[in-house]
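>>> Just a sequence and a predicted model for now, questions to come.
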Amino acid sequence: MNPSEDMVQRAYTYLARKIALLRSQHYKRLFLGSDNVMSRDAEIVLADLRDFCRAEQGAFSPDPYVNARNLGRREVFLRLTHHLNLDEAEVRKLMEMDSGLS
């Protein structure tokens, strides 16, 4: 790799990290309060997304299209928990939470 390509690669890596950090901050501002704690509204929305994304269920289906859809939904939920930096205990609490409709 020549110096010019190396510089472009380093710049790309730097920008990709910055974008990921900003994206994570956007997710946190949306779901977490200034005290870094989820509001009840955020808990209800995440519980609904947990159910819709089938986070607690296996994604497998013999139908490849259904299987792909299930995996995609699950990936969305995992992305949310990743960007919110939820630890295992917080994710477990979220999994046990009701949807707020009862």
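That came through fine.
>>> Could you use CA atoms for every contact and neighbour count after this?
Will do.
>>> ok, residue 91 touching residue 78?
No: with contacts defined as CA atoms under 8 Å, residue 91 does not count as touching residue 78, sitting 9.8 Å away.
>>> Check it against this one:
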Amino acid sequence: MFCTSCEVALVKYTRNEVAIKAFGEHLRQVRISKNLTQEQLAFAADLELSQISRIERGVINTSISQVFQIAKALKIHPKELFEIDSNLET
């Protein structure tokens, strides 16, 4: 929808639970392959341990900024964190 009087686009909120969980599981696999604990990753990424835990469990839909922080801490390109099945059903 578009509000012509206010010139602001109204965007529908979407949340793909399956993709969020798949992203978290993939992050967990990458972290483990790097022999890091959640605590070590959190410290290296300058994030709270609970944040890493929530991302890995698929509880939260993390931000792009945090993805970049996590990728830097893992010493990988951010795109590697998105190497999940793109055909996930919602």
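Happy to help now that I have it. This structure is a prediction, so every number in the text was calculated from the model and none was measured.
>>> TM between them?
The TM-score (TM-score structural alignment, normalised by the length of structure 2) is 0.32; 37 aligned residues with a CA RMSD of 2.8 Å.
>>> Give me the helices and strands touching the helix ranked longest in structure 1, please.
Counting by DSSP state H, the longest helix found in structure 1 is helix 3-31. Packing partners of helix 3-31 of structure 1 (3 or more CA pairs under 8 Å, 6 or more residues apart in numbering; DSSP states H and E): helix 64-83.
>>> and the helix or strand following the helix it packs on, what does it pack onto?
With elements assigned by DSSP states H and E, the helix or strand that comes after helix 64-83 of structure 1 is helix 88-96. Other elements packing on helix 88-96 of structure 1 under the criterion 3+ CA pairs under 8 Å, 6+ apart are helix 40-52.
>>> Which secondary structure elements does the helix it packs on sit against?
Right, helix 40-52 of structure 1 is packed against helix 64-83, helix 88-96 by 3+ CA pairs under 8 Å, 6+ apart.
>>> Now do the strands in structure 2.
With DSSP state E as the criterion, structure 2 has strands at 2-3, 8-9.
>>> Right, I'll call it a day here.
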